[in-house]
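> All I have is the shape, not the residue letters:
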């Protein structure tokens, strides 16, 4: 607006039509289905983004919520069960015996000691990474699944007579007027991590997590400061690691510096990629990148040749059957 002030004139009617279009929809911060066909929730952000970009070039496609929810349900519930069964095996004879086939049965029947272990040890230490998070579809689905487990565990814990558990709940929830908001905030900051090569996708993923967090608020006075998740969801390439490398400083490294430990002086302000082996002192950063690009091209060519061979085999088989 400042750059083109006086050069672009947009009539008021255009804004009136735009506002009328937006007013024709019902906007929601959650994704609970309603009865209005004109409802819009944050999922539309990912859908529009993945329609806007070149899908073929970036390999970005819209993943429907039912798919992400199913995958998160299968992986997260299994992970929680594995962690709890490890505790049962380690503390065999200490914890009271309990049989459970799935997470729902565990949450429904667990005793006070298991509830304390689940809330204090297992859930906060889970780390879920989406190395190609896109607009955050899987991160949001993981947030909802973990929030459901947290809420069920807290609901069960409130009815258990266990002194240490009650002490933990009192200290944990103190100063947080909205329990659901606190649960989601804790999950977003402690459990969820994402990386994507597109900066725009990262911004949308962060926005969707913030909207999912704010969606837990029913009263304005329950709103707490939004967390900083710049280090949870980052732009970058998961295949090759850090890219913010000072080439000149990298190439000036001596073999001794390359083999030595990374100190604060060595890491900042210059970020170095990988483990910085002695190879870094003998070859330039650009040479290493060029070789990596050559290997990627070779891999792509090999994949194409494999596909061509498979197609040729199918064609030969079809002609053989016709003959």
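Okay, I see it. This one's a predicted model, so the numbers in the text were calculated from it and none came from an experiment.

> contacts, neighbours, all on C-alpha from now
Noted.

> quick one: residue 5 is in a strand?
No - read with DSSP: H, G, I helix; E, B strand; the rest coil, residue 5 is coil and lies in no strand.

> list the helices and strands the host helix or strand of residue 117 packs on?
In this structure, residue 117 is located in helix 112-117 according to DSSP states H and E. Here helix 112-117 touches helix 137-157, helix 163-173, going by 3 or more CA pairs under 8 Å, 6 or more residues apart in numbering; DSSP states H and E.

> Next SSE downstream of it?
Next along the chain from helix 112-117, counting by DSSP H and E, comes strand 128-130.

> That next one packs against which elements?
Using 3+ CA pairs under 8 Å, 6+ apart, strand 128-130 sits against strand 192-196.

> and the strand it packs on, how far out from the chain's middle?
4 Å (CA atoms, centre = their mean, to the nearest Å).

> can you give me the strands in the protein?
For the chain, the strands defined by DSSP state E cover 26-27, 39-40, 128-130, 192-196, 233-235.

> Please identify the most buried of the helices and strands packed on helix 112-117.
Most buried of these by mean neighbour count (mean count of other CA atoms under 10 Å) is helix 137-157; its value is a mean of 21.

> elements contacting it?
Looks like helix 137-157 contacts helix 65-90, helix 103-109, helix 112-117, helix 179-190, strand 192-196, helix 199-214 (3+ CA pairs under 8 Å, 6+ apart).

> out of everything not next to it in sequence, what's closest to residue 41?
residue 28 (4.9 Å; CA to CA, 6 or more residues apart in numbering).

> quick one: the one you found and residue 43 touch, right?
No - Residue 28 lies out of contact with residue 43 (CA atoms under 8 Å); the separation is 10.1 Å.

> The two: who's more crowded?
residue 43 (19 against 15; other CA atoms under 10 Å).

> and the gap between that one and residue 248?
Residue 43 sits 43 Å away from residue 248, taking CA to CA, to the nearest Å as the criterion.

> repeat for residue 132
Distance, residue 132 to residue 248, by CA to CA: 30 Å.

> So between those two, which is more surrounded?
The neighbour count for residue 132 versus residue 248, taken as other CA under 10 Å, is higher for residue 132 (21 against 11).

> What sits closest to the more buried one if chain neighbours are left out?
Using CA to CA, 6+ apart, the closest residue to residue 132 is residue 196 (4.8 Å).

> Wait, that neighbour touches residue 129, no?
No - in this structure residue 196 lies outside contact range of residue 129 using CA under 8 Å: 11.1 Å.

> Would you format the helices and strands packed on helix 112-117 as a markdown table with distance to residue 295 included?
Formatted as a markdown table, the helices and strands packed on helix 112-117 follow (distance: least, CA to CA, whole Å):
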| stretch | distance to residue 295 |
| --- | --- |
| helix 137-157 | 30 |
| helix 163-173 | 50 |
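
> How much space separates residue 305 from residue 34?
Counting by CA to CA - residue 305 and residue 34 are separated by 49 Å.

> neighbour count winner among these two?
residue 305 (12 against 9).

> let's bring in a second one:
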């Protein structure tokens, strides 16, 4: 995918004809691929013995034995980990080994960052920056749409609650939801997408807070 369309093989063009040129070191072959085998040439014809210290488990929760086809082994290995969160009871119940998002970010930085100048930003920083910025943007959007003069998110919640008391609950909900959904967030220097995930989490948190103070579902 890191090759321009005209430089791709006919086989790749046939399969990925609509995929644009992805100009990022994330899609470039690694040094290991140059020294061994390109991952795009990986075939599913051979069976690989399962390593004795594998994280793969059988239905009884014991380490799996035997062998698996190449791609099945790869997908089963990746599926054994949870890449999505910082940890929760659900993950423990699923018996999935947790890969912390910060660890993945650091791996991304070490592998690709030195080429692109990409530096992974920890979650507590992205959440703080998104929370501060997006809440101000939400207040500004409501002020513009309603003609209000709220100076903070707390004042905004008070004004929404007052409007609900004196107006049509469903209409207030519809307009509030419309205002929040009109926000546009752009991350022009997107790397691992950590800022965008934090932005989405913040929008969900904002809607949740407004739901609680207004006793409605935004």
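Cool, the structure landed. Note that the structure is predicted; figures quoted are calculated from it, not measured.

> Would you mind finding the match for residue 72 of the second structure in the first structure?
Residue correspondence to the first structure (TM-score structural alignment): residue 72 of the second structure is left unmatched.

> Can you give me the buried ones in stretch 63-80 of the first structure?
The neighbour-count check on stretch 63-80 of the first structure (16 or more other CA atoms under 10 Å) flags 63, 68-69, 72-73, 76-77, 79-80 as buried.

> er, stretch 144-163 of the second structure actually
Residues of stretch 144-163 of the second structure classed as buried: 150, 153, 156-157, 160-161 (neighbour count, 16+ other CA under 10 Å).

> now what about that stretch, what contacts it?
The contact list for stretch 144-163 of the second structure (CA atoms under 8 Å, 6 or more residues apart in numbering) reads 135-136, 138-139, 142-143, 172, 179, 210, 213-214.

> could the residues you listed go into CSV alongside distance to residue 109 of the second structure?
Below are these laid out as CSV (distance: CA to CA, whole Å):
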residue, distance to residue 109 of the second structure
135, 29
136, 30
138, 32
139, 34
142, 38
143, 40
172, 44
179, 36
210, 36
213, 40
214, 42
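
> Can you tell me which of these comes closest to residue 71 of the second structure?
Checking the contacts of stretch 144-163 of the second structure against residue 71 of the second structure by CA to CA gives residue 135 as the nearest, at 44.6 Å.

> who touches that closest one in this structure?
Here residue 135 of the second structure is in contact with 153, 206 (CA under 8 Å, 6+ apart).

> That one maps to what in the first structure?
Match for residue 135 of the second structure (TM-score structural alignment): residue 77.

> Distance of residue 25 of the first structure relative to residue 213 of the first structure?
For residue 25 of the first structure relative to residue 213 of the first structure (CA to CA), the value is 22 Å.

> out of the two, which sits in the more crowded spot?
Ranked by neighbour count (other CA under 10 Å), residue 25 of the first structure and residue 213 place residue 213 first, with 25 against 13.

> What is the neighbour count of the alignment partner in the second structure of residue 123 of the first structure?
Under the alignment by TM-score structural alignment, residue 123 of the first structure pairs with residue 180 in the second structure. Applying other CA under 10 Å, we find 19 other residues in the vicinity of residue 180 of the second structure.

> Was I right to think residue 180 of the second structure contacts residue 136?
No - look at residue 180 of the second structure against residue 136 with CA under 8 Å: they stay out of range, at 11.8 Å.

> corresponding residue for residue 321 of the first structure in the second structure?
Per TM-score structural alignment, residue 321 of the first structure is not aligned with anything.

> Would you point out which residue is most central in the second structure?
Ranked by distance to the mean C-alpha position of the second structure (CA atoms, centre = their mean), the top residue is residue 197 at 4.7 Å.

> Find the nearest non-adjacent residue to the counterpart of that one in the first structure, please.
With TM-score structural alignment as the criterion, the equivalent of residue 197 of the second structure in the first structure is residue 140. Excluding its sequence neighbours, the residue lying closest to residue 140 of the first structure (CA to CA, 6+ apart) is residue 209, at 6.3 Å.

> can you check residue 203 of the second structure too?
Of all residues not flanking residue 203 of the second structure in the chain, residue 134 sits nearest, at 7.7 Å (CA to CA, 6+ apart).

> contacting residues for the one you found?
Counting by CA under 8 Å, 6+ apart, residue 134 of the second structure has contacts 199, 202-203.

> thinking again about what came up before, looking at the helices and strands packed on helix 112-117 of the first structure, spot the one closest to residue 319 of the first structure.
That would be helix 137-157 among those, by CA to CA, at 44.2 Å.

> outside of the closest one, which residues touch it?
By CA under 8 Å, 6+ apart, helix 137-157 of the first structure touches 43, 46, 63, 65, 68-69, 72-73, 76, 107-108, 112, 115-116, 118-119, 123, 130, 133, 165-166, 180, 183-184, 187-188, 192-194, 205, 208-209, 212.

> Try it again at 6 Å.
68-69, 72, 107 (CA atoms under 6 Å, 6 or more residues apart in numbering).

> where's the residue of the second structure most remote from its centre relative to residue 211 of the second structure, distance?
Distance from the C-alpha centroid of the second structure, by CA atoms, centre = their mean, peaks at residue 166 (39.6 Å). Using CA to CA, residue 166 of the second structure is found at 17 Å from residue 211 of the second structure.

> about what we covered before: could you double-check that the residue nearest to residue 132 of the first structure lies in contact with residue 130?
No - counting by CA atoms under 6 Å, residue 196 of the first structure does not reach residue 130; the two are 8.6 Å apart.

> For the two, indicate the residue with more neighbours.
residue 196 (23 against 17).

> In contact with that one, which residues?
When contacts are counted by CA under 6 Å, 6+ apart, residue 196 of the first structure touches 132-134, 235-236.

> From residue 56 of the second structure, how far out is the alignment partner in the second structure of residue 47 of the first structure?
Here residue 47 of the first structure is matched to residue 106 in the second structure, going by TM-score structural alignment. As judged by CA to CA, residue 106 of the second structure and residue 56 of the second structure stand 25 Å apart.

> These two: which has the busier surroundings?
Comparing residue 106 of the second structure with residue 56 by other CA under 10 Å, the one with more neighbours is residue 56, at 21 against 17.

> Against residue 78 of the second structure, how distant is that one?
From residue 56 of the second structure to residue 78 of the second structure the distance is 10 Å (CA to CA).

> what do you get for residue 110 of the second structure?
Residue 110 of the second structure is 20 Å from residue 78 of the second structure, by CA to CA.

> same question, residue 186 of the second structure
Taken as CA to CA, the span from residue 186 of the second structure to residue 78 of the second structure is 30 Å.

> repeat for residue 129 of the second structure
From residue 129 of the second structure over to residue 78 of the second structure the distance is 31 Å, taken as CA to CA.
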